[in-house]
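S.K.: Okay, here's the prediction I keep looking at, along with the sequence it came from:
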Amino acid sequence: MDTEKDEILGAWAIPFGDSKTIELEMARHKVLLNDLAANQNSVDILNEAGHGIMEAGAGTEDASTTHALLLDLEQKWESCCKRPNLKQSLLEERLKEAESFQDEIQDKLNWLSEMDQHLIASKPVGGLPQSAKDQLHNFMDLFGEIEANKPVIESILKRANDRKIKLEIAVRDAVEFYDTLQSFTLWLGNAEKSLSGAKAPSRIMDVVLQQIEEHKAFQDDIGDHLPAQNALDKKGTTLKYFSQKQDVAQIKNLLASVQQRWDKLISASADRQRSLNSAHMEGKEFSRHYADMLEWLDGAEQSLDHSVAVPSDAEKIRAHPAQAQGLPEAADG
């Protein structure tokens, strides 16, 4: 039973200390118990039908299979009922403890108030030996009662102080989580804005190389914030195990929202990197072809500069061969 209790305490949030909180949790748990009770009739009907099949087909494979199914149903139903019932008993124990503790505190507060009234009352002291002794004797009875209750008072103070420390730690952890969440979501928003506002990848080599460097710095910034994201998730997950039920749902939603935005940022950053790499390759290929074309054009221009001009009209064209033939003679002369 102790092991089962430990499992329940580990898997379920069992409040303690505040009777109102426990009563609220018991009211929620009652809904589950009522649901189980409502399904008891369905389980009974299935059992009855199964036993009918077993009786009708005694010794057959159908009967054997049905028997196994009924055993499985019985085990699962008992397990399903056992845990909620155990939680109910734990809640009832906690409620009794809380009410007893609160009653004890109230009794002691009343007693302390009464003692305080005795102590603050300003009474004249005895002026004669007997009256002075009587006053001291009466006070020693009161003092003895206070001394006798000292362990109880100290125990209450210790328990109250433990509760105070626990609440102070809860405040500290909650504030740390919220501050970390605010800081991280602020950075996350700026990162999302920066990525969505980035210019389209250029095919101009100088520009795309600059874009690649800028995105590398952006990805480094994301990597630097990974520990913060992990720490935030860890802190939130820890808070969920010790927080009241209405807060757990909100913490879950906050963590889920941050995780979703983080995953989208990582994915979008990777897409941006692929686009830049593709643009860089295209730009590099274009630059290579462009350089080749310029080189060819330069060579073509040089070839044209050193070639003989060809006349454009027919007469000059006819004269051109003769001139060409006379060139060697002129050179010889």
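M.R.: Received, thanks.
S.K.: from here on, contacts and neighbour counts on C-alpha atoms
M.R.: Will do.
S.K.: Looks like Trp262 contacts Leu188 (just checking).
M.R.: Yes: between Trp262 and Leu188 a contact is recorded at 7.4 Å, counting by CA atoms under 8 Å.
S.K.: Give me the residue at the spatial middle of the protein.
M.R.: Centroid-nearest residue in the chain: Leu255, 3.2 Å away (criterion: CA atoms, centre = their mean).
S.K.: For it, which three-state class applies?
M.R.: helix (DSSP: H, G, I helix; E, B strand; the rest coil).
S.K.: And the helix or strand hosting Gly283, how far out from the chain middle?
M.R.: Following DSSP states H and E, one finds Gly283 within helix 245-305. Offset of helix 245-305 from its chain centre (CA atoms, centre = their mean, to the nearest Å): 30 Å.
S.K.: That one - contacts with which helices or strands?
M.R.: If you count contacts as 3 or more CA pairs under 8 Å, 6 or more residues apart in numbering; DSSP states H and E, helix 245-305 packs onto helix 150-196, helix 205-224, helix 226-242.
S.K.: how about the helices in the stretch 1-150 of the chain?
M.R.: Listed in chain order, the helices found in the stretch 1-150 of the chain under DSSP state H, counting those that start in this stretch are 2-11, 19-56, 61-120, 129-148, 150-196.
S.K.: and these as TSV, adding mean neighbour count and distance to Arg274?
M.R.: Listed next are the helices of the stretch 1-150 of the chain as TSV, based on neighbours: other CA atoms under 10 Å; distance: least, CA to CA, whole Å:
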stretch	mean neighbour count	distance to Arg274
helix 2-11	12	44
helix 19-56	14	51
helix 61-120	14	51
helix 129-148	13	79
helix 150-196	14	14
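S.K.: give me the number of residues near Leu232?
M.R.: By other CA atoms under 10 Å, 21 other residues sit near Leu232.
S.K.: In contact with it: list those residues for me.
M.R.: Phe177, Thr180, Leu181 (CA atoms under 8 Å, 6 or more residues apart in numbering).
S.K.: roughly how far apart are it and Trp262?
M.R.: 12 Å (CA to CA, to the nearest Å).
S.K.: hmm, back to that, next one: the closest residue to the residue nearest to the centre of the chain other than its chain neighbours from Phe177, what distance?
M.R.: Using CA to CA, 6 or more residues apart in numbering and skipping residues adjacent in sequence, the residue nearest Leu255 is Asp233, 6.5 Å away. The gap separating Asp233 from Phe177 is 9 Å, by CA to CA.
S.K.: want to compare, so here's the second one:
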Amino acid sequence: INSRPTSIKEAEVEVCKHRVIQNEILVHEASMDTLNSAAKRIIAADPSTANSTQPMIDKLNSSWHMLVDKLEDVWVQLDDARKAAENLGGEVDRWAMWLQDKDADLSQIKPTGGLPETAQAQLDDFFVLKAEIEQNRPALEAHLETATKYLSDSDRDSWIVQRGVQLTKKWIQVMGS
């Protein structure tokens, strides 16, 4: 099980794998209870067997609890990874839409000439747009940095990596406008 999936689809596949493994393990819980009960009956029937039986049962129970705890740890990691993939994907989409809007705004406010009043209005519109871009710059660049760190070990062909590359290109394009 990959406990660091980088896409929602991959996270869901890993969650399904975990559920299958979890079911395979937990189906033996009744067997564990039966073994513990049988060991108690054996020890109760013949106390001299306690020295040999109890350490084996203790080791078995310890291994069982370690396995169940590991299963829970992997579940927590997968759940966190799924949430991170959902959040990262949502953030990429949100920033991509914002950049697309700003790119469209920039293309609409190119100077077209005309009267001085028109030129002043165009300049004012440009400064408002520039201020909005500059205001969002730290958050977008922080998102790009976080996404790059998160995806550093991931598959370079995954959709989230490709969206991140597109987002970076669009950001460079908007900043160059």
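M.R.: That came in fine, so what should we check first? Keep in mind the model is a prediction, meaning the values are calculated, not measured.
S.K.: Let me know the TM-score between chain one and chain two.
M.R.: Here the superposed chains carry a TM-score of 0.70, computed using TM-score structural alignment, normalised by the length of the second structure; 154 aligned residues with a CA RMSD of 2.9 Å.
S.K.: And Val174 of the second structure, which helix or strand is it part of?
M.R.: Per DSSP H and E: Val174 of the second structure is located in helix 159-176.
S.K.: which residues are in contact with that helix?
M.R.: 6-7, 89, 92, 95-96, 99-100, 102-103, 106, 144, 147-148, 151, 155-156.
S.K.: Adding distance to Glu25 of the first structure, write the helices and strands packed on helix 245-305 of the first structure out as a markdown table.
M.R.: A markdown table is the format used below for those (distance: least, CA to CA, whole Å):
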| stretch | distance to Glu25 of the first structure |
| --- | --- |
| helix 150-196 | 19 |
| helix 205-224 | 42 |
| helix 226-242 | 14 |
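S.K.: and of these, who's closest to Arg318 of the first structure?
M.R.: Of all these, the one in closest proximity to Arg318 of the first structure, counting by CA to CA, is helix 205-224 (53.2 Å).
S.K.: Ok, which of the helices of the stretch 1-150 of the first structure comes nearest Lys316 of the first structure?
M.R.: Nearest of the helices of the stretch 1-150 of the first structure (CA to CA): helix 150-196, 68.2 Å.
S.K.: what's that closest one packed up against?
M.R.: helix 226-242, helix 245-305.
S.K.: tell me the most buried of the ones you listed?
M.R.: The highest mean neighbour count among these, using mean count of other CA atoms under 10 Å, belongs to helix 226-242: a mean of 16.
S.K.: Find me the equivalent region of that one in the second structure.
M.R.: Counting by TM-score structural alignment, helix 226-242 of the first structure falls onto no part of the second structure.
S.K.: if we can go back for a sec, need the helices and strands packed on helix 150-196 of the first structure in CSV with distance to Lys150 of the first structure, can you?
M.R.: Output for these, formatted as CSV (distance: least, CA to CA, whole Å):
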stretch, distance to Lys150 of the first structure
helix 226-242, 33
helix 245-305, 37
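S.K.: ok, now how distant is Gln77 of the second structure from Glu12 of the second structure?
M.R.: 13 Å.
S.K.: typo on my end, Ile109 of the second structure
M.R.: In this view, Ile109 of the second structure and Glu12 of the second structure are 44 Å apart by CA to CA.
S.K.: Mind telling me what Leu276 of the first structure corresponds to in the second structure?
M.R.: Checking TM-score structural alignment: Leu276 of the first structure goes with nothing.
S.K.: wait, which of the helices and strands packed on helix 245-305 of the first structure is closest to Glu48 of the first structure?
M.R.: helix 226-242 (41.7 Å).
S.K.: picking that back up, tell me which of the helices and strands packed on helix 150-196 of the first structure sits nearest to Ile8 of the first structure.
M.R.: Using CA to CA, these put helix 226-242 closest to Ile8 of the first structure, at 12.6 Å.
S.K.: Give me the angle between that closest one and helix 2-11.
M.R.: 130 degrees (axes from the mean of the first three to the mean of the last three CA atoms, to 10 degrees).
S.K.: Measure how far helix 226-242 of the first structure is from the centre of its chain, please.
M.R.: 6 Å.
S.K.: One more: stretch 48-63 of the first structure?
M.R.: Here stretch 48-63 of the first structure is found 51 Å from its chain centre; the criterion is CA atoms, centre = their mean.
S.K.: which other residues reach that stretch?
M.R.: The contact list for stretch 48-63 of the first structure (CA under 8 Å, 6+ apart) reads Ser64, Thr66, His67, Leu70.
S.K.: so what corresponds to the last one in the second structure?
M.R.: Residue correspondence to the second structure (TM-score structural alignment): Leu70 of the first structure is matched to Ile57.
S.K.: From Leu35 of the second structure, how far out is its match?
M.R.: 8 Å.
S.K.: Overlap of the contact sets of the two?
M.R.: Joint contacts of Ile57 of the second structure and Leu35 (CA under 8 Å, 6+ apart) do not exist.
S.K.: Now for Gly61 of the second structure: which residues touch it?
M.R.: That one is not Gly; residue 61 of the second structure is Asn. Asn61 of the second structure touches Met32, counting by CA under 8 Å, 6+ apart.
S.K.: same check, this time on Gln88 of the first structure
M.R.: Residues in contact with Gln88 of the first structure (CA under 8 Å, 6+ apart) are Met26, His29.
S.K.: What's the match for it in the second structure?
M.R.: Matched by TM-score structural alignment, Gln88 of the first structure corresponds to Trp75 in the second structure.
S.K.: Repeat that for Gln40 of the first structure.
M.R.: Gln40 of the first structure maps onto Glu29 in the second structure, by TM-score structural alignment.
S.K.: Serialize the helices of the stretch 1-150 of the first structure to JSON lines and add fields for distance to Asp305 of the first structure.
M.R.: Output for the helices of the stretch 1-150 of the first structure, formatted as JSON lines (distance: least, CA to CA, whole Å):
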{"stretch": "helix 2-11", "distance to Asp305 of the first structure": "90"}
{"stretch": "helix 19-56", "distance to Asp305 of the first structure": "97"}
{"stretch": "helix 61-120", "distance to Asp305 of the first structure": "97"}
{"stretch": "helix 129-148", "distance to Asp305 of the first structure": "121"}
{"stretch": "helix 150-196", "distance to Asp305 of the first structure": "53"}
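S.K.: With Met205 of the first structure as the reference, name the closest of those.
M.R.: Taking CA to CA, helix 150-196 is the member of these nearest to Met205 of the first structure, at 20.7 Å.
S.K.: The closest one versus helix 205-224: what angle between them?
M.R.: Using the same axes, to 10 degrees: helix 150-196 of the first structure against helix 205-224 is 170 degrees.
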